[in-house]
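Undergrad: A structural model of the following input is requested.
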Amino acid sequence: MNHPYPQPHPRTGLLPGTFGIGTFTDSALAFPALVHPDGSVIDISARFADTHAVFDDWERAFGELTRLASGEEPTHRIEDIRALPPLARPNLLCAGANYKQHVAEMLTKNAFNQHNRLPGESDEDFYRRNYAMMEKRADDGTPFLWTGLHSSLAGADDDIVLPGVGVQHDWELEIGVVLSGGARNATPSAAAGLIAGYLMVNDLGTVDLFRRTDIPWGYDWIAKHQPGFKPAGPFIVPAPFVDVDQVRIRLRLNGEVMQNWPANDMVFDFPRLVAYASERVRLMPGDILIAGSPPGNGMHHGRFLTDGDIIDSEITGLGRQRNRCRNEHADREPVYGAWKNEVRA
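TA: A predicted model of the protein is given here:
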């Protein structure tokens, strides 16, 4: 019998019977904490120096956190403290081109892919062909990952500062995992056992800085690493509490729904992504891997972020984010401005 999935708590976005792990500040000190669905918070700094220490020995830590959640008295309320990035200095591994519809839409619309359109081919037929290519890629293809900088992380409610370089600042709300240990050449089955928890990350980037024609390989991903371009958290939810098949990714811009998609509609699921990563790099406890964006980014809508915009984001059971966009006030004009080839939706 199918039971309805429980509803997230209106205060935190956590599901009943779960908890989140994050880093917070009360304006004086930063501290690791456990968050209950009702917004009560337990400072765990007496047992863990920071959240990195939690994931250094996850099996032991999860047992300890479970005991704290059931027996320790709260020390704070969530509304009285500010969320910092849940982990301060993780390696970031970011999947691209990993939702079938999103990639098929981009391939159909993007000006730089029109050379692949057949003579006289309609948008509908071109889209179907691109979607079929993504389905084939899911069967026998290879994931695409790039690395990120932890200096781009921000708290769940921090302002997003839009830099003066480029104008097509885009959002991509994504579900991510935090790893519990390192591995090399893991099988997908073994990789699944490395997933300690889940979190939400908005993977922002400045689209008109991506495309380059002065270099043979064509793309420049540094524009995804601006300060504050990775709002994360507000917390990490342990993997036993999360059923990805029931999770939905939603983002609103100034109240208008832009992204609303099931998290499990990936080309490559998390075990395959982690297994692939383990063949390319040395995975470490506390590493974050985000799974790519579902449909609905700014490029698709032909709308990019501007000063004063409000982004409201939520992923089922993983919490909520609210970020106000504001323009950067720089001391000088950028020397290296936007690359002259503007990316068109």
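Undergrad: contacts, neighbours, all on C-alpha from now
TA: Noted.
Undergrad: what about the strands in the stretch 151-300 of the chain?
TA: 153-154, 160-162, 169-170, 173-179, 195-202, 205-206, 230-231, 237-238, 248-253, 256-262, 288-290 (DSSP state E, counting those that start in this stretch).
Undergrad: which one of the ones you listed lies closest to residue 274?
TA: With respect to residue 274, and counting by C-alpha to C-alpha, the nearest of these is strand 288-290 at 7.7 Å.
Undergrad: contact partners of that closest one?
TA: For strand 288-290, the external contacting residues (C-alpha atoms under 8 Å, 6 or more residues apart in numbering) are 90-95, 174-179, 201, 274.
Undergrad: the same query, at a cut-off of 7 Å, please.
TA: Residues from elsewhere that reach strand 288-290 (C-alpha atoms under 7 Å, 6 or more residues apart in numbering): 90-95, 174-179.
Undergrad: got TSV for those, with distance to residue 205 and neighbour count too?
TA: As requested, these are arranged in TSV below (distance: C-alpha to C-alpha, whole Å; neighbours: other C-alpha atoms under 10 Å):
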residue	distance to residue 205	neighbour count
90	19	20
91	18	18
92	15	21
93	15	23
94	12	21
95	14	23
174	13	25
175	16	29
176	17	26
177	20	26
178	22	26
179	24	26
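Undergrad: I have a second one here; can you model it like the first so I can compare?
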Amino acid sequence: MKFMRFGDRYGSKVPCLVEADGTLRDLSPLVADIGPATLGGALQDALSDSDIAHLKVINPDGRRVAPPMSEPRNIWCVGLNFSDHAAEAGLPVPKEPILFNKAAGTFCGPNDPLLYSPEMTKLDWEVELGIVISKPALRITKETAMDHVAGFVVVNDVSERAWQMEREGQWVKGKSFPNFCPVGPMLVTPDEVDVGNLSMWLDVDGERMQDGSTSTMIFDVPTIVSYMSEFTQLEAGDLICTGTPPGVGAGMNPQRWLTPGKVVTLGIERLGEQRQEVTPL
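TA: The predicted model follows:
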């Protein structure tokens, strides 16, 4: 199944089912929202007990595309999880997943603006596959990990590299400005897609920067979910960003950065596309 949500950032959202032909059906009569309370199976149960054809068709024209699920309690990230990106960065392939966080307040819609602060000097992009957790996971095996996955999303793991790499402290400092985590447009359930071999891309002002595939991920989805559950309890609705292929601005020679007015477009095969304009505060 595929799901979307529409609505203003701070207002109520309309949850929708995306049919195979692209038709959007309003799920509001069945569920209040797509989030922790419904990702664990209640959403699918509600749909299996209903006549989808009787649900209202939504016209998306003029509507803001919201993230496909409500704001997560936690946003987790995996660093250097693509072999070709590690090579680009001149760093060894990690022996274990490198974990860090983004603030939950970075969460925004797939087409919302990328906010540019006057203090920024090295704003960068990262197209990533996102995992959405369906139910709590603690000390689970790789064999059962997919039982805890609600679906997959496109993520732009936006980074301010000077804050991340040149200031004291952890990476979270360069990862947590508002709108640094555009998500969506769709949440796609695991039965719809093989995430082990999906093309992924990112353009800046129409110029291709990233052109990769999930096939070069060092740690796959079950490994990441199981590994993380050794150290923390993953909660329903949590988002895990799984790393990026080569082509980030920090890896270029000379390095390239986003500045106000630039437009970033990105996507992952079968998961949809995003568009953001860099906008000064």
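Undergrad: picking that back up, which of the strands of the stretch 151-300 of the first structure sits closest to residue 66 of the first structure?
TA: strand 237-238 (10.2 Å).
Undergrad: ok, the aligned residue in the second structure for residue 274 of the first structure to residue 269 of the second structure distance?
TA: Alignment note (TM-score structural alignment): residue 274 of the first structure maps to residue 225 of the second structure. From residue 225 of the second structure across to residue 269 of the second structure, the span is 22 Å (C-alpha to C-alpha, to the nearest Å).
Undergrad: higher neighbour count, these two?
TA: Remark: of residue 225 of the second structure and residue 269, residue 225 carries more neighbours, 26 against 16, as counted by other C-alpha atoms under 10 Å.
Undergrad: now the more buried one: closest residue in space that isn't a chain neighbour?
TA: Leaving aside its sequence neighbours, residue 225 of the second structure sits nearest to residue 145 (C-alpha to C-alpha, 6 or more residues apart in numbering; 6.0 Å).
Undergrad: swap in residue 264 of the first structure?
TA: residue 245 (5.5 Å).
Undergrad: distance of the one you found from residue 77 of the first structure?
TA: Separation of residue 245 of the first structure from residue 77 of the first structure (C-alpha to C-alpha): 31 Å.
Undergrad: cool, residue 167 of the first structure as well?
TA: Distance, residue 167 of the first structure to residue 77 of the first structure, using C-alpha to C-alpha: 38 Å.
Undergrad: of the two, which one has the most company?
TA: A count of neighbours by other C-alpha under 10 Å puts residue 167 above the other of residue 167 of the first structure and residue 77, at 17 against 14.
Undergrad: which residues touch the more buried one?
TA: The contact partners of residue 167 of the first structure, by C-alpha under 7 Å, 6+ apart, come to 206, 208.
Undergrad: trace it over to the second structure, please.
TA: Residue 167 of the first structure maps onto residue 121 in the second structure, with residues paired by TM-score structural alignment.
Undergrad: picking that back up, out of the strands of the stretch 151-300 of the first structure, which comes closest to residue 26 of the first structure?
TA: Relative to residue 26 of the first structure, the nearest member of those by C-alpha to C-alpha is strand 153-154, separated by 16.4 Å.
Undergrad: the closest one vs the second structure, mean deviation?
TA: Compared with the second structure after the fit, strand 153-154 of the first structure shows a mean deviation of 1.2 Å (mean C-alpha distance after the TM-score superposition for the first structure).
Undergrad: any idea where the helices of the first structure begin and end?
TA: With helices called from DSSP state H, the first structure shows them at 51-56, 58-71, 100-109, 123-140, 188-192, 270-280, 298-301.
Undergrad: which residues does the counterpart of residue 221 of the first structure in the second structure contact?
TA: Superposed on the second structure with TM-score structural alignment, residue 221 of the first structure falls opposite residue 172. By C-alpha under 7 Å, 6+ apart, the contact set of residue 172 of the second structure is 100-102.
Undergrad: please repeat the previous calculation with a cut-off of 8 Å.
TA: Neighbour list for residue 172 of the second structure: 100-103, 164 [criterion: C-alpha under 8 Å, 6+ apart].
Undergrad: over to residue 103 of the first structure?
TA: For residue 103 of the first structure, the contact set (C-alpha under 8 Å, 6+ apart) comprises 97, 130-131, 134, 295.
Undergrad: what does residue 175 of the first structure give?
TA: Here residue 175 of the first structure is in contact with 198-201, 249, 263, 290-292, 315 (C-alpha under 8 Å, 6+ apart).
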